[in-house]
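1. return atomic coordinates for the entry below.
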Amino acid sequence: MSSTGRLSRGVITVVNDSEVPLPVEIVIKRANLDPRGVPHLSNAGDEFLVMPPQALIPPGATQNFRLQWLGEPLLEKSESFFFYVNQIPIKLSGSRHDVQLVFSVGVMVNVAPPRGQPALNVVGNSIVTDKGGRHYPAITVENPTNVHALFPQSVVQVSSGSWSETISSGELAQFIGIGLVQPGHRRRFVLPVPLPPGATSVQCRLQFDPRR
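-> This is a model prediction of the structure:
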């Protein structure tokens, strides 16, 4: 999303594929990711209008939750949020054997400022070893801009000695997922290509294109 214009609005669609009515509510949390991508959450303010904030979705039906950014239109830098679709517990029959499971599904929403372009720079290369003893390259990237960047919008070339491998944007998206790098942050990603035996060092080059 964007803090201004038509992209300041969005939609989250929830489908009830169960055989009973589904009561849900939207809960919003502000997100700050560490270098491993682990989100640290805090309470959001009144940055969004969500309509409806709650809904009872009939069996087999679809509910659209409409989002409208109400925060600062001239953001200095991108902000990230998780929109949690939480199932609302219902009153059970009172039997001692009743068990109720409820779900919570998170949707990440990034709001970009009206001006700025994302970029990624390589600031570190390393080698990691999995439990099976296989070696994989790891790349650390930094976003020096005011706009959030998505690492899978990149093509990465990995080399070690005479060996090299190119990892496409699609492969990164499939293996890593969204790969969010927030403004001014660094992220470390393990790349989905095993290194040849005996590799002791690795170099990674990055071609980042946010239009991918």
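2. hey, let's count contacts and neighbours off CA atoms from now on
-> OK.
3. tell me the contacts of Thr200?
-> Contact partners of Thr200, counting by Cα atoms under 8 Å, 6 or more residues apart in numbering, are Ile127, Ser160.
4. so what's the closest residue to Leu41 other than its chain neighbours up against?
-> With Cα to Cα, 6 or more residues apart in numbering as the measure, Ala31 is the residue that lies nearest to Leu41, at 4.7 Å, once sequence neighbours are left out. Going by Cα under 8 Å, 6+ apart, Ala31 touches Pro39, His40, Leu41, Ser42, Ser80, Phe81, Phe82.
5. count the residues that sit near the fourth one.
-> Yep, that's Ser42 we're talking about. By the measure other Cα atoms under 10 Å, the count of residues near Ser42 is 13.
6. for comparison, sequence B:
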Amino acid sequence: MTASTILARPWRMLLAVAAALMLLASPALAMRVSPMVVEMESRGSGAVARIEVQNINPGKLAFQTRVFRMELGKDGEIIETPADDQFLIFPPQGALPAGGRQVIRLQWVGEAEPATSQAFYVSVEQLPVAFEPGSNEAVGAQVQVLYNMRALVVVAPPGAKPDVKAASVRQLDYQPPAPPGATELPPMQDGVEVTLRNDGRRHAMMSNFSWQLEGTDREGKWLRVDVSAEELNRAVGTGYVPAQGERSFKLPVPGFGPGPIKLTFKQ
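-> The predicted model follows:
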């Protein structure tokens, strides 16, 4: 049995536990937005896309849309600026009955030839709805919980391509974030920190690939770990790396020593 096979089991167990914790802690949402990731181009037929909003609440759902330009720092910190003027959105707001659906049309009206990909959040924000007289809600405290769901929308220049390389890969003990609803932080995690550099004009979604990590363990023995695209999605989401930018990811892959680690992407 290879080191790759041995480590595959705890890696999958860690991801499964994390996913289960997130599912158990997630509140029942009043709406569903799909898809959550949209890739567009700045001109041609690719400059138009669609997002569907579904009301999964037993009552009426009113919503509005807003757009924010999103810029990512190296460690994933997000800087947002309003950008409603970059898209035509129809309808910009609406009201859905229980179980109702609405398709929202997005049309890019920004630069036809941007220098690089640009990332945005299309925010679908639930609006307060007046309670009907005589309903159980109207008789009670009249407290409404309003939800805000966001779709990542990335607009790329036609023909642009990503050019992603590993800038650094190293073993790292790090503090994982607490699962939703937890009151204490989880224990420190033995893992790997990967910094990716994209020199291309187009963004990259790196969890579309599987990753292969090769190096040595703490005793100097050869070690390889294969991480599937599905596992990456659970650990780092889309693995979005901005055009001509860097992004760092922390992966719960234990066992590597302080020596160099080689990273290979596989389709």
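7. tell me which residue of structure 2 lines up with the residue nearest to Leu41 of structure 1.
-> In structure 2, the position corresponding to Ala31 of structure 1 is occupied by Met70, as judged by TM-score structural alignment.
8. what do you get for Ile90 of structure 1?
-> In structure 2, the residue paired with Ile90 of structure 1 is Val129, using TM-score structural alignment.
9. is it true that that match touches Ala62?
-> Yes: if you go by Cα atoms under 8 Å, Val129 of structure 2 and Ala62 touch, sitting 6.7 Å apart.
10. between the two, which contacts overlap?
-> Overlap between the neighbourhoods of Val129 of structure 2 and Ala62 is empty, taking contacts as Cα under 8 Å, 6+ apart.
11. could you point out the longest strand in structure 1?
-> In structure 1, with assignment by DSSP state E, the single longest strand is strand 22-33.
12. quick one: buried residues of the helix or strand that comes right after that strand?
-> Later in the chain than strand 22-33 of structure 1, the nearest helix or strand by DSSP states H and E is strand 39-43. Under the neighbour-count criterion of 16 or more other Cα atoms under 10 Å, strand 39-43 of structure 1 has nothing buried.
13. what packs against strand 39-43 of structure 1?
-> Helices and strands in packing contact with strand 39-43 of structure 1 are listed as strand 22-33; criterion 3 or more Cα pairs under 8 Å, 6 or more residues apart in numbering; DSSP states H and E.
14. now the counterpart of Arg150 of structure 2 in structure 1: closest residue in space, sequence neighbours ignored.
-> Structural alignment places Arg150 of structure 2 opposite Gly106 in structure 1 (criterion: TM-score structural alignment). Once its chain neighbours are removed from consideration, Gly106 of structure 1 has its nearest residue in Tyr84; the separation is 4.3 Å (Cα to Cα, 6+ apart).
15. show me what contacts the spatially most central residue of structure 1?
-> Most central in structure 1 under Cα atoms, centre = their mean is Ile178, positioned 4.6 Å from the mean C-alpha point. Residues in contact with Ile178 of structure 1 (Cα under 8 Å, 6+ apart) are Leu150, Phe151, Pro152.
16. mind listing the helices for structure 2?
-> Per DSSP state H, structure 2 has helices spanning 3-25, 136-139, 229-236. These are given in chain order.
17. residues of the longest one that come out buried?
-> Right, helix 3-25 of structure 2. Of all the residues in helix 3-25 of structure 2, those buried under the rule 16+ other Cα under 10 Å are Ser4, Leu7, Ala8, Trp11, Arg12, Leu15, Leu21.
18. check stretch 118-135 of structure 2 too.
-> By neighbour count with 16+ other Cα under 10 Å, stretch 118-135 of structure 2 contains the buried residues Gln118, Ala119, Phe120, Tyr121, Val122, Ser123, Val124, Glu125, Gln126, Leu127.
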